[in-house]
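Enquirer: the sequence isn't on hand, but the structure is:
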């Protein structure tokens, strides 16, 4: 999009089964800093069905207002439905910045929304700031396998969009009882145009949530092999933690990629 914006910094509030992903709170905290530099406001964008009760949490973690789209077609995540809803709200209210989490959900959604809005998108960002002169968003992310850090701008199109890695920014202090403005937005959606229906869900038997772990026992190539990681798993179990690994250890086949931490793996904050 081109033209004037509202100087608002938006955060897409990722929720599943009416539970908000913690990364949304992290982004609200960073959005507050960006909004202060722009002399603007922070807004959360909440999509779903019968999720009005979640707005209190969004306000408690820093939002000044919440754009709420409630529709039965948004009961669970489907790309076409969510991309249309989010892009329609953005077209109507014209944010300056739109931040989404770099989760599987957020990454899938962000590309479609950027296409519909005809704007740029910087993926897997690890630092966000406002240029003091131009007032444009500076989006920094690792490039070339993590060997350099690149800072990207989107000077001609709005909103300036980025997906942000979880656990990069701290969760701000929760302010119970904080209230704000709720703007309910109507979006026309139909099952025919969505074209996808979920008929069942089979979860993984075990998922490594290393990005949310409070305790991580990590090893690299110096561990020497799979046997070394077996000992780390024993220690992690005793500490109620997870096992992390370097890229070299993963590439050697000693442990699976879901344990990889760092610029080329998961960002952690134990």
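Expert: It's in. Since this is a predicted model, take the numbers as computed values, not measurements.

Enquirer: please make it C-alpha for all contacts and neighbour counts, starting now.
Expert: Fine.

Enquirer: wait, residue 150 touches residue 128, no?
Expert: No: if you go by Cα atoms under 8 Å, residue 150 and residue 128 don't touch, sitting 11.8 Å apart.

Enquirer: so which of the two has more stuff around it?
Expert: When neighbours are counted by other Cα atoms under 10 Å, residue 150 and residue 128 differ, and residue 128 comes out ahead with 19 against 14.

Enquirer: between residue 150 and residue 128, what contacts are shared?
Expert: Shared contacts of residue 150 and residue 128 (Cα atoms under 8 Å, 6 or more residues apart in numbering): residue 140.

Enquirer: please compute how far the lengthiest helix in the chain lies from its chain's middle.
Expert: Secondary structure of the chain per DSSP state H: the longest helix is helix 22-38. How far helix 22-38 lies from its chain's middle: 12 Å, per Cα atoms, centre = their mean, to the nearest Å.

Enquirer: can you give me the strands for the stretch 51-200 of the chain?
Expert: 65-70, 97-101, 121-125, 127-130, 137-143, 148-152, 160-164, 181-184 (DSSP state E, counting those that start in this stretch).

Enquirer: next one for the comparison:
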């Protein structure tokens, strides 16, 4: 069985999610190849070649792949279909955009958000906001799936780089075009890759309180900032901070939930965290059911005290 993993990258560098998808592909057995498609993405292809267990890297350079538009990528992947038994991508915005089109092009089912590989044709995936784990067996000749990266460790670095093979671009339906993008830059780590995440909920009451209370704490802990959907919908935090079923799935070493009640949709995005700390003045808040440590207190009192303690430690 030979698998093809779609690399997650920004043309300049490879994302950690690619190495985790490679770990999932290893469980299928057989060779694992990685497809790196973009523009001026040689560095990303070379990084993919240094992932342990990767037998070969397919490197495609063309302007149509620069912004990871789903139609050109899906066409490129389906053009390689004859040589592969399985196609995998991380469950990122890009992977979830591309792989359904690949499945449709191959006329097979897609298996979404795979969190365990039981055999080459049997997989586990979460449903009902993670409250039920579904076992799926696919009889399709070719498997197409997205991988929940928080469920797999990243593959280690290899001592010897795999060979890199150049692919030419293929014709693709020109039904979408790239218009523009606005990128935010931050010194804090990326939310899905951070070891520590500090999240705020609706109890913060304003964007100003996020700036005054949550962000300074995150900076002291070298943490990423997250938010509940309620906080995002209220305009207290930007969309890319949202953690949960309709946001980002995280599994950091430490997750600090501040003023978050713990709705089922939010828990689906963070309950795999190694250690969960909750601060909420409602002793009956559902977040305390999953928290390893809970503090029943008003966040407006608790956070200044925590800030003073951290400042003292820093001295």
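Expert: Happy to help now that I have it. Quick caveat: nothing in here was measured; it's all calculated off a predicted structure.

Enquirer: dump the residue contacts of the residue nearest the centre of the first structure.
Expert: In the first structure, the residue lying closest to the centroid (Cα atoms, centre = their mean) is residue 101, at 0.7 Å. Contacts for residue 101 of the first structure (Cα under 8 Å, 6+ apart) come out as 12, 14, 23, 24, 27, 107, 163, 164, 165, 166.

Enquirer: can you check residue 137 of the first structure too?
Expert: 97, 128, 129, 130, 131, 153, 154, 160.

Enquirer: one more time with 7 Å
Expert: Contacts for residue 137 of the first structure (Cα atoms under 7 Å, 6 or more residues apart in numbering) come out as 128, 129, 130, 131, 153, 160.

Enquirer: so what corresponds to the fifth one in the second structure?
Expert: Aligned counterpart of residue 153 of the first structure in the second structure: residue 137 (TM-score structural alignment).

Enquirer: need the nearest residue in space to its match, chain neighbours excluded.
Expert: Using Cα to Cα, 6 or more residues apart in numbering and skipping residues adjacent in sequence, the residue nearest residue 137 of the second structure is residue 122, 4.3 Å away.

Enquirer: alignment lookup: that neighbour to the first structure.
Expert: Match for residue 122 of the second structure (TM-score structural alignment): residue 137.

Enquirer: how about residue 194 of the second structure?
Expert: Checking TM-score structural alignment: residue 194 of the second structure goes with residue 213.

Enquirer: pretty sure its match sits against residue 244.
Expert: No: between residue 213 of the first structure and residue 244 there is no contact under Cα atoms under 7 Å: 10.0 Å.

Enquirer: before we move on, the earlier item: how close does the match of residue 153 of the first structure get to residue 125 of the second structure?
Expert: Distance, residue 137 of the second structure to residue 125 of the second structure, using Cα to Cα, to the nearest Å: 11 Å.

Enquirer: residue 109 of the second structure now?
Expert: Taking Cα to Cα, one finds residue 109 of the second structure at 14 Å from residue 125 of the second structure.

Enquirer: what comes up buried for the helix ranked longest in the second structure?
Expert: Longest helix in the second structure, counting residues (DSSP H): helix 299-314. Within helix 299-314 of the second structure, the residues that count as buried by 16 or more other Cα atoms under 10 Å are 299, 302, 303.

Enquirer: before we move on, back to that, out of residue 137 and residue 125 of the second structure, which sits in the more crowded spot?
Expert: Relative neighbour count places residue 125 above the other of residue 137 of the second structure and residue 125, with 19 against 14, counting by other Cα under 10 Å.
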